[in-house]
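Colleague: Please find the sequence and the predicted model below.
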Amino acid sequence: MAGFDLPYEPIRRRLYTPAELFQGFDPAQPASFAQTADFAIYQHFVAQGRTAPDNPYMGMVQALHDNTITQATNVFKAGRRVAAIMGGHKLARSAPAYRSVAVMARRLTRQGILVCTGGGPGAMEATHLGASLAHSSDSDLAEALAILGTQPTVPALADIVAPSGAIDPDCVAMAHAWFAPAYQVASAIRGPAESLAIPTWHYGHEPTTPFATHTGKYFQNSIREDGLLSLAKQGIIYAEGKAGTIQEIFQDGAQNYYRTFEYFSPMVLFGVQYWTDTYPVVAVLQKLFDPADYAKYVLVTDDVDAAAHFIEQFTPLS
C-alpha cells in the first residue's frame, strides 16, 4: 500500500493458509520462527502500538484488513454447518482431554460439520489436529499425539516481542521448539480435511496452529471474539479453560438468551466436575436460561460421543 511499509495486505480477497503464514519456517533452524510472515505481522503490530497505534492511519489499515477478513470468512463458511470447540490454551498435548477434543473434532468433521476455534494452542490446536485427520485412522492420530507429546506444554512467550519491536531470542527458541512438532505433523498430512481458525495478533505471542486449513486472523480481538461465536450456529463445545473460555461461555450465553443470531445454538460443557465444581458456570446457566431451553440446548457431560452427537443432531429452528 502506497505510503506504508506493511508486512501484510490491508485488503485481502481470501483467508490465510498455513503455507502463507508460516513461510520461512525451518524445523532445523530455531531462529526461523521469527522469520515467518505471521511473526513479522505480529512484530509490526506490537511496534506500532498494538490495537491503539499512535498513527491513526495505521489503525485505519488494521480495521480495513479485519473487515476484509470478515468478508472472506463469510464467503468460506456460506452454506456450511459450523460448530466450534473452545478451551484453554494451556491444555497439554499429553493430557487425556487434548485427545478427547481431537476425537470430537474428527467425528464432527466426518459428519460434514466445519469446526472452528480461536486458532491457538491447547484445546484449539487439538481441534484442528482432529479435523485435519478426519480421513485418517486411529493409529495416525496416535502417532501424531506421540510426536506432539515430545513438547507437551506451550511455553510462556508473552515477552517474545518488546513494545519497541525488539525480539527476545530465547523466547523465539522456545517457541520454535514447541511449534516444530506441530509443523512436522501438519506437513505430513496428505489431503487434510478443512477447518477454520480465527486467531488474533492481540495474542500473537501464542503460535497460531498449523493444522487449520483456513485462517482468518484479526488485529482486534473484540471483533474476532464476537465473530467467532456468531459463526458457530451449529453449537459450541467448551473443554476445560479459564478466564478466556469462561468469557466465551457467558458471551455465548447472552447471544443465546437474546436469540441474537436467530435461534438458540447448543452449548456443551465438556467436563462435569470442572464446570459444576471447579468453575461452576453450570449453576449460572441453569438460573439464566428458561428451563425448557436449558433442557433442550445445554448438555453437561464427560462422554465424547454424547458431546459430539448433541452438536450433530441439532437442526436450527426445530
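Modeller: Noted; the coordinates are in hand. Since this is a predicted model, take the numbers as computed values, not measurements. Numbering: from 1, shown residues only.
Colleague: When you work out contacts or count neighbours from here on, use the C-alpha atoms and nothing else.
Modeller: Fine.
Colleague: Spell out the residue ranges of the helices in the chain.
Modeller: 18-21, 37-47, 56-77, 96-110, 123-132, 138-148, 169-188, 221-231, 243-257, 272-273, 281-288, 291-297, 304-312 (DSSP state H).
Colleague: Single out the most deeply packed of those.
Modeller: For the helices of the chain, the largest average neighbour count (mean count of other Cα atoms under 10 Å) is found in helix 123-132, namely a mean of 31.
Colleague: ok so, going back, can I get the helices of the chain in CSV including distance to Tyr8?
Modeller: Shown next, in CSV, are those (distance: least, Cα to Cα, whole Å):
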stretch, distance to Tyr8
helix 18-21, 10
helix 37-47, 7
helix 56-77, 9
helix 96-110, 31
helix 123-132, 24
helix 138-148, 30
helix 169-188, 21
helix 221-231, 18
helix 243-257, 27
helix 272-273, 43
helix 281-288, 40
helix 291-297, 41
helix 304-312, 36
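Colleague: Which of the ones you listed sits closest to Thr215?
Modeller: Thr215 lies closest, by Cα to Cα, to one member of these: helix 18-21, at 7.8 Å.
Colleague: these two touch, right, Val61 and Tyr8?
Modeller: No: Val61 sits out of contact with Tyr8 when judged by Cα atoms under 8 Å, with a separation of 10.0 Å.
Colleague: Comparison target, given below:
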Amino acid sequence: MHPTTPAQPFDGTHDREIESLAEFDEVVSTEGTLSHYRVQAVDLTDRTTALLALDTTGAVFLGCPMDPEAAAKARASGALVFPPVPGLSFDPYRGFVYSPDELFESLHEGYEATPDARTYAWFQQTKADGDIFASMLRSIHDDAVSDALDELLVGARVVGVMGGHAMARGTEAYTGAARLGRELARAGLTVATGGGPGAMEAANLGAYAAPLPDGMLTEALQLLAKAPAFTPSITDWATAAFEVRARWPQGGPSVGIPTWFYGHEPPNPFAAHIAKYFSNATREDGLLARCTAGVVFLPGAAGTVQEIFDNATPNYYESRGEPTPMVLVDRAHWTERLPTWPLLRALAKERSMEDRIALVDRIEEAPEALKRLGG
C-alpha cells in the first residue's frame, strides 16, 4: 500500500465555492489551484487532467462525479471527497435552487413520475425506516438549498405573500391575489411565497405576469380555471400551469419556498426559483426571515395563522433588527372567523412593531398599506 497524505484539519476558512463547470474552468484558468475551494455538485468526469495537475490541499468536493484516479489523487493530497449518492431522485449537495422544469420533469407520464413526487415517496419511506443516513442526506440537502437561496436573493427587496392552499383558480380571491403579486413585482419587489397552490400560486402567477401585457393575466386566469384545484389530479393542475408558461414563456421571476413535509401539496410552476425543503420548520423560518420588505397575509387557516405569529415573534423582540411590515387582508376573516388581528395588535402595543402592522379590508389596499408601513 502507498502512504497517503492525511487530510488537512478544517479551520473554517476557504476561498469560495465552485458551483458550476464554468466557475471551475474560470478558477483553473485564473487561479491555477483548487486549494481550499469547495466544489459543489459539479460533474468533473471530463476534467481529470486538471484535477491530476492542480493542488487540491484542503479542498472539499461535494457530490462531484470524477474519474477514480482523480478522486484518489485529491484524497491523497488532503482533499475531502464526498461522492455522489446513487439512486436518489434529488441531489443533496446541489448548488442551486430548483426550477419548475426540474421538479416536474416527466409530468407527461403523470405526476407520480416526477422528481418531486418520487422525492416525497423517498422521504416518507426513509422517515418510516428511521434511517440515520437518509436523515443526514435531508439535512445536507436543506442546508445546501438555504445557501443557494441566500446567494439568489443577495441585494433583493423581498416581500412575502402568505395565504391558504385551498384558494381555487377561477375565484375572485385567486384573481385578487394574482393582481397583488403583479403589482408588487412591478414595484420592483421580489415576490416570495410558500410555493404551493392556492393563494401562493396566485401571487407567483402575478409576478410571472408582471413584465407581460395586462391582458395576459386575464387570459391566463381563464386557462387555469379549467383545472381549479390540485385535487383530484395534480397532473391536470400542473399541466394547465405549464400550458400557460408555454404560451407566455417570458414571464417574470419570483420565489417559491415549499416543503415535502406536506406531500399532498405540490409546488406551483409559476415561481421561477423554488427552494424546496424536507424540514418544514427550516422552510417556515427561512421564508419569513428573508422577507425583508414585509409580508402580506391573505385569508388562510392554521398554516397562515402560524406564519403570522412566526413573523410577529422576531418583530416583537426585534431579534432581526428593525421590525418588518405586516399587512393582514380581509377584516372579517382576521377579526371574526379567525380573530388573529386583536392578539397581534395587543402584542404590538407600545412596541416599535406597532407602527409596522396594518389590517385592510380589500386585497387592492395591500400594496399601499405595505408602502405606508415602510415596505
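Modeller: It's in. All values reported here derive from a predicted model rather than from experimental measurement.
Colleague: Any idea what the TM-score is?
Modeller: Here the superposed chains carry a TM-score of 0.87, computed using TM-score structural alignment, normalised by the length of the first structure; 293 aligned residues with a Cα RMSD of 1.7 Å.
Colleague: circling back: right, so of the helices of the first structure, which gets closest to Ala84 of the first structure?
Modeller: Proximity of these to Ala84 of the first structure was assessed by Cα to Cα; the nearest stretch is helix 221-231, lying at 7.8 Å.
Colleague: what sits up against that closest one?
Modeller: Surrounding helix 221-231 of the first structure, the residues in contact under the criterion Cα atoms under 8 Å, 6 or more residues apart in numbering are 70, 82-84, 116-118, 198-202, 217-218, 248, 252, 261.
Colleague: Just the buried ones among those, please.
Modeller: When burial is judged by neighbour count using 16 or more other Cα atoms under 10 Å, the buried members of the contacts of helix 221-231 of the first structure are 70, 82-84, 116-118, 198-202, 217-218, 248, 252.
Colleague: Over in the first structure, find the residue span stretch 309-318 of the second structure aligns onto.
Modeller: The alignment of stretch 309-318 of the second structure onto the first structure (TM-score structural alignment) spans residues 250-259.
Colleague: aligned partner of Gly149 of the first structure in the second structure?
Modeller: Aligned against the second structure by TM-score structural alignment, Gly149 of the first structure finds its counterpart in Ala225.
Colleague: now do Ala186 of the first structure
Modeller: Under the alignment (TM-score structural alignment), Ala186 of the first structure maps onto Arg245 of the second structure.
Colleague: dump the residue contacts of that match.
Modeller: Gly251, Phe270.
Colleague: The helices of the first structure: which one's closest to Pro155 of the first structure?
Modeller: Within the helices of the first structure, the stretch nearest Pro155 of the first structure is helix 169-188; the backing value is 6.7 Å (Cα to Cα).
Colleague: Now do the closest one against helix 138-148, angle only.
Modeller: Comparing the axes of helix 169-188 of the first structure and helix 138-148 via axes from the mean of the first three to the mean of the last three Cα atoms, to 10 degrees yields an angle of 170 degrees.
Colleague: what is the orientation angle of helix 169-188 of the first structure with helix 123-132?
Modeller: 20 degrees.
Colleague: distance of the nearest residue to Ile113 of the first structure once chain neighbours are set aside from Met124 of the first structure?
Modeller: In this structure, Ile113 of the first structure finds its nearest non-sequential neighbour in Arg81, 5.2 Å apart by Cα to Cα, 6 or more residues apart in numbering. Between Arg81 of the first structure and Met124 of the first structure the distance is 19 Å, computed by Cα to Cα, to the nearest Å.
Colleague: likewise Gly241 of the first structure?
Modeller: If you measure Gly241 of the first structure against Met124 of the first structure using Cα to Cα, the figure is 11 Å.
Colleague: Common neighbours of the two, please.
Modeller: With the criterion set as Cα under 8 Å, 6+ apart, the overlap between the contacts of Gly241 of the first structure and Met124 is Met86, Gly87, Gly88, His89.
Colleague: Alignment lookup: the second one to the second structure.
Modeller: Looking back up the chat, that one is Gly87 of the first structure. Correspondence of Gly87 of the first structure to the second structure, assessed by TM-score structural alignment: Gly163.
Colleague: Do I have it right that that match meets Gly300?
Modeller: Yes: counting by Cα under 8 Å, Gly300 is a contact partner of Gly163 of the second structure at 4.9 Å.
Colleague: And for the aligned partner of Arg337 of the second structure in the first structure, the neighbour number?
Modeller: With TM-score structural alignment defining the correspondence, Arg337 of the second structure maps onto Thr278 in the first structure. Neighbour count for Thr278 of the first structure, taken as other Cα atoms under 10 Å: 12.
Colleague: Likewise for Gln313 of the first structure?
Modeller: Counted with other Cα under 10 Å, the burial measure for Gln313 of the first structure works out to 10 neighbours.
Colleague: ok, now Val360 of the second structure?
Modeller: Once other Cα under 10 Å is used to define contacts, Val360 of the second structure is seen to have 16 neighbours.
Colleague: Quick check: it vs Trp341 of the second structure, distance?
Modeller: As judged by Cα to Cα, Val360 of the second structure and Trp341 of the second structure stand 11 Å apart.
Colleague: Can you check which residues contact both of those two?
Modeller: Residues within reach of Val360 of the second structure and of Trp341 at once, by Cα under 8 Å, 6+ apart, are Leu328.
Colleague: In the second structure, which residues correspond to stretch 219-231 of the first structure?
Modeller: Aligned by TM-score structural alignment, stretch 219-231 of the first structure corresponds to residues 278-290 of the second structure.
Colleague: Who are the contact partners of the nearest residue to Phe179 of the first structure once chain neighbours are set aside?
Modeller: The spatial neighbour of Phe179 of the first structure that comes closest, neighbours along the chain excluded (Cα to Cα, 6+ apart), is Pro207 at 7.1 Å. When contacts are counted by Cα under 8 Å, 6+ apart, Pro207 of the first structure touches Gly120, Pro121, Ala175, Phe179.
Colleague: Before I go, just wanted to say thanks for your time.
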